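**Student:** Give me a 3D structure for the following:
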Amino acid sequence: MSDRSGIFAGDDPYAIAQRWLGEAEATEINDPNAIAIATVDADGLPNVRMVLLKDIEGRDMPSGGAFVFYTNYGSAKAREIEQAGKAAFVMHWKSLRRQIRVRGLVEREEGPQADEYYASRSLKSRLGAWASRQSEPLSSRTALMAEVAKVTASHGPNPKRPPFWGGFRIKPLEIEFWADGAFRLHDRFRWRRQTLADEWEISRLNP
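**Tutor:** Okay, the predicted model is just below:
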C-alpha cells in the first residue's frame, strides 16, 4: 500500500513487531514485553490476563513466524487455550502511543527451547514454577512458602523444567499495527490470512 510507510513500512509483520518492541524497550519503564492475552472458557466466557512475551520468531524460523510465552500448563489460561486451540493478545506501549493486536492458532513449545528459557530464569523463579499450582485455590501465603521450601529441598540448586510448565506459540492469522494519530484519527494496518499457508492481505482500517 502506497501510504504504508514510516513505522509501518516493511513486508514482514514479525520484523515490524520486533522493531516496535525494540523501540519500546528504550522508552517503557516496566515490562515492555507485557501482553494482555485473551482466551475463552468452555462456556464461551472470555478471560484476559497479563503475561510476558518472551520471543517473536521471524518468518525464517521453523515455526514460520510466531509469538511465544511461557506458563503453567495447569493454569486456567493454558486449559482454555488447549480446549480452543486459539488465543488473542494485545501489546500496548503508552510511551510510544502504539499497540499490536494478534489473533491466531496456538501450539505448545515444550522442547529444548522451553528448557533453555526455563534454565535462564532466576533460581527462585524456577523453584516457584515447581511450587505453584497456578490458578488453583490457595489456603494462605504461608502454605505457598512452605511448598517453596519443600521443592527447594527436593529439587536442589539446579531444578529441571517441570513437565507441567512450558511455552505456547501463537501463530497469527491476524496482526494489527496501531499508532496514535492527531484528533484521534489513528493509523491502523491489519495483516490477515485465512490459513497459515496463505499470503498476507494488508488493509488500512478506519480509526
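**Student:** going forward, measure contacts and count neighbours with C-alpha atoms only.
**Tutor:** Fine.
**Student:** Locate the nearest residue to residue 55 once chain neighbours are set aside within the secondary structure: which element?
**Tutor:** Nearest non-adjacent residue to residue 55, counting by C-alpha to C-alpha, 6 or more residues apart in numbering: residue 68, 5.1 Å away. Assigned by DSSP states H and E, residue 68 belongs to strand 66-72.
**Student:** Surely residue 90 is in a strand?
**Tutor:** Yes: the assignment for residue 90 by DSSP: H, G, I helix; E, B strand; the rest coil puts it in a strand.
**Student:** ok, now how distant is the residue nearest to residue 55 from residue 3?
**Tutor:** Going from residue 68 to residue 3 by C-alpha to C-alpha, to the nearest Å gives 30 Å.
**Student:** next one: residue 174
**Tutor:** Taken as C-alpha to C-alpha, the span from residue 174 to residue 3 is 20 Å.
**Student:** between these two, who's got more neighbours?
**Tutor:** Using other C-alpha atoms under 10 Å as the criterion, residue 174 and residue 3 rank with residue 174 on top: 20 against 8.
**Student:** In terms of helix, strand or coil, where does the more buried one fall?
**Tutor:** Recorded secondary structure, residue 174: strand (three-state DSSP).
**Student:** what about stretch 53-66, how long is it end to end?
**Tutor:** Counting by C-alpha to C-alpha, the terminal residues of stretch 53-66 are separated by 11 Å.
**Student:** angle of the very next helix or strand once past the strand holding residue 68 against strand 66-72?
**Tutor:** Per DSSP H and E, the first helix or strand lying C-terminal to strand 66-72 is helix 76-84. Counting by axes from the mean of the first three to the mean of the last three C-alpha atoms, to 10 degrees, helix 76-84 lies at 120 degrees to strand 66-72.
**Student:** list the helices and strands helix 76-84 packs on?
**Tutor:** If you count contacts as 3 or more C-alpha pairs under 8 Å, 6 or more residues apart in numbering; DSSP states H and E, helix 76-84 packs onto strand 34-40.
**Student:** let's see this one next to it:
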Amino acid sequence: MDSAHLPGLRHSYEGEPLLESDMADDPVTQFTLWFADAVAAGLPEPNAMILATGSAGGRPSARTVLLKGFDERGFVFFTNYESRKGRDLAENPLACLLFPWHPIRRQVRVEGHAVRLPREDSAAYFHSRPYGSRIGAWASRQSAVVESREALDVRYRELAGRWPEDPPVPDFWGGFRVVPSEVEFWQGQTDRMHDRIRYRLTGGVGARDGWTRERLAP
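**Tutor:** Modelled structure (predicted):
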C-alpha cells in the first residue's frame, strides 16, 4: 500500500466562520475565550500543548507539556532545566507552542521567546505539587539515559526516604514563560477552506498594545 495515502482517514471540518470582527483586540484575551470553550467542551486535557524547540545547531525537537498558567506576559510551563528542552532553550530561546483542540475543530499556535521564571515563582509552584511529583522531579534526570526502570525506582525510594515530608526545590528545576510575538487561531472549515487569524506583535516585545491582526490563507 502506498504509505502516502491512508484510506478511511479523510476528515471534514465544519465550524462557525471565524471573522476578524468577532476577534478580541489582543491574542491573550482571545485565547482566554477559546480555552474556556475547550474546557466547557470536556476535552481531556485542554492545557496539553506541543512545545517545539531547536538546538543551537538548528536540530528540532517537539514534545507535549502542560500549560500551567497564562496572562498578558505569556504562557507558562515547568520542567527540568537539564532536560533536552531545557538545554535547547538555553542555547536558542525561540519556541513554538501548539494547542491541538481537534474535537472542537480548533488549534492555537504561539511563537515567541522563552524566559526562565523568577526562582520564587518556580518555588511557589513546586510546593503546590503533590508530594510524589516533587520527589519525582528529584529522582528523574530528565532526558538522560537510565540503566533500567528498577534503577529509577530505587532512586525514587532513596529520595523519598531522605525527604519523607517536604523535599526542597531542585536547583535544576523551574518554569519558563513563552513571551509571544505571534499567535495564530485556526478554525476548521469545509473543503479545506479553514479560517486562520494571526496576531503579530509590531510594537516590540513588551508593547502589549502593539498587535496587528491579519488573515492567512488556509
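**Student:** picking that back up, mean shift of the strand holding residue 68 of structure 1 relative to structure 2?
**Tutor:** Superposed on structure 2, strand 66-72 of structure 1 shows a mean distance to its aligned partners of 0.3 Å (mean C-alpha distance after the TM-score superposition for structure 1).
**Student:** Can you check which part of structure 2 that strand sits on?
**Tutor:** Under TM-score structural alignment, strand 66-72 of structure 1 corresponds to residues 74-80 of structure 2.
**Student:** Ok, stretch 92-105 of structure 1 next?
**Tutor:** Residue span in structure 2 matched to stretch 92-105 of structure 1, by TM-score structural alignment: 100-113.
**Student:** quick one, strands of structure 1?
**Tutor:** 34-40, 46-57, 66-72, 86-93, 98-109, 165-179, 187-192, 201-205 (DSSP state E).
**Student:** Among those strands, which comes closest to residue 123 of structure 1?
**Tutor:** The closest of these to residue 123 of structure 1 is strand 165-179. By C-alpha to C-alpha, the value is 15.1 Å.
**Student:** The closest one versus strand 187-192: what angle between them?
**Tutor:** 130 degrees.
**Student:** what's the distance between the residue of structure 1 positioned farthest from its centre and residue 159 of structure 1?
**Tutor:** Ranked by distance from the centre of structure 1 (C-alpha atoms, centre = their mean), the top residue is residue 153, with 31.8 Å. Applying C-alpha to C-alpha, the value for residue 153 of structure 1 to residue 159 of structure 1 is 10 Å.
**Student:** Over to residue 40 of structure 1?
**Tutor:** Residue 40 of structure 1 is 33 Å from residue 159 of structure 1, by C-alpha to C-alpha.
**Student:** More neighbours: the two, which one.
**Tutor:** The neighbour count for residue 40 of structure 1 versus residue 159, taken as other C-alpha under 10 Å, is higher for residue 40 (20 against 16).
**Student:** What is the aligned counterpart of the more buried one in structure 2?
**Tutor:** Residue 40 of structure 1 maps onto residue 54 in structure 2, by TM-score structural alignment.
**Student:** Confirm for me that that match is in contact with residue 63.
**Tutor:** No: Residue 54 of structure 2 is not in contact with residue 63 according to C-alpha atoms under 8 Å; the separation is 11.8 Å.
**Student:** State the distance from the residue nearest the centre of structure 2 to residue 125 of structure 2.
**Tutor:** Centroid-nearest residue in structure 2, with C-alpha atoms, centre = their mean: residue 49, separated by 4.0 Å. For residue 49 of structure 2, the distance to residue 125 of structure 2 equals 19 Å [C-alpha to C-alpha].
**Student:** could you measure the spatially closest residue to residue 103 of structure 2 that is not a sequence neighbour against residue 194 of structure 2, distance?
**Tutor:** Spatial nearest neighbour of residue 103 of structure 2, chain neighbours left out: residue 43 (7.5 Å); criterion: C-alpha to C-alpha, 6+ apart. Residue 43 of structure 2 sits 21 Å away from residue 194 of structure 2, going by C-alpha to C-alpha.
**Student:** Then residue 42 of structure 2?
**Tutor:** Residue 42 of structure 2 sits 23 Å away from residue 194 of structure 2 when distances are taken as C-alpha to C-alpha.
**Student:** In terms of neighbours, single out the busier of those two.
**Tutor:** Higher neighbour count among residue 42 of structure 2 and residue 194: residue 194, with 21 against 11, using other C-alpha under 10 Å.
**Student:** Residue 129 of structure 1 touches residue 72, doesn't it?
**Tutor:** Yes: assessed by C-alpha under 8 Å, residue 129 of structure 1 is found in contact with residue 72 at 7.4 Å.
**Student:** so what's in contact with the two at the same time?
**Tutor:** Shared contacts of residue 129 of structure 1 and residue 72, defined by C-alpha atoms under 8 Å, 6 or more residues apart in numbering, comprise residue 165.
**Student:** Name the nearest residue to the match of residue 40 of structure 1, sequence neighbours excluded.
**Tutor:** Counting by C-alpha to C-alpha, 6+ apart, the residue nearest residue 54 of structure 2 is residue 60, at 4.3 Å.
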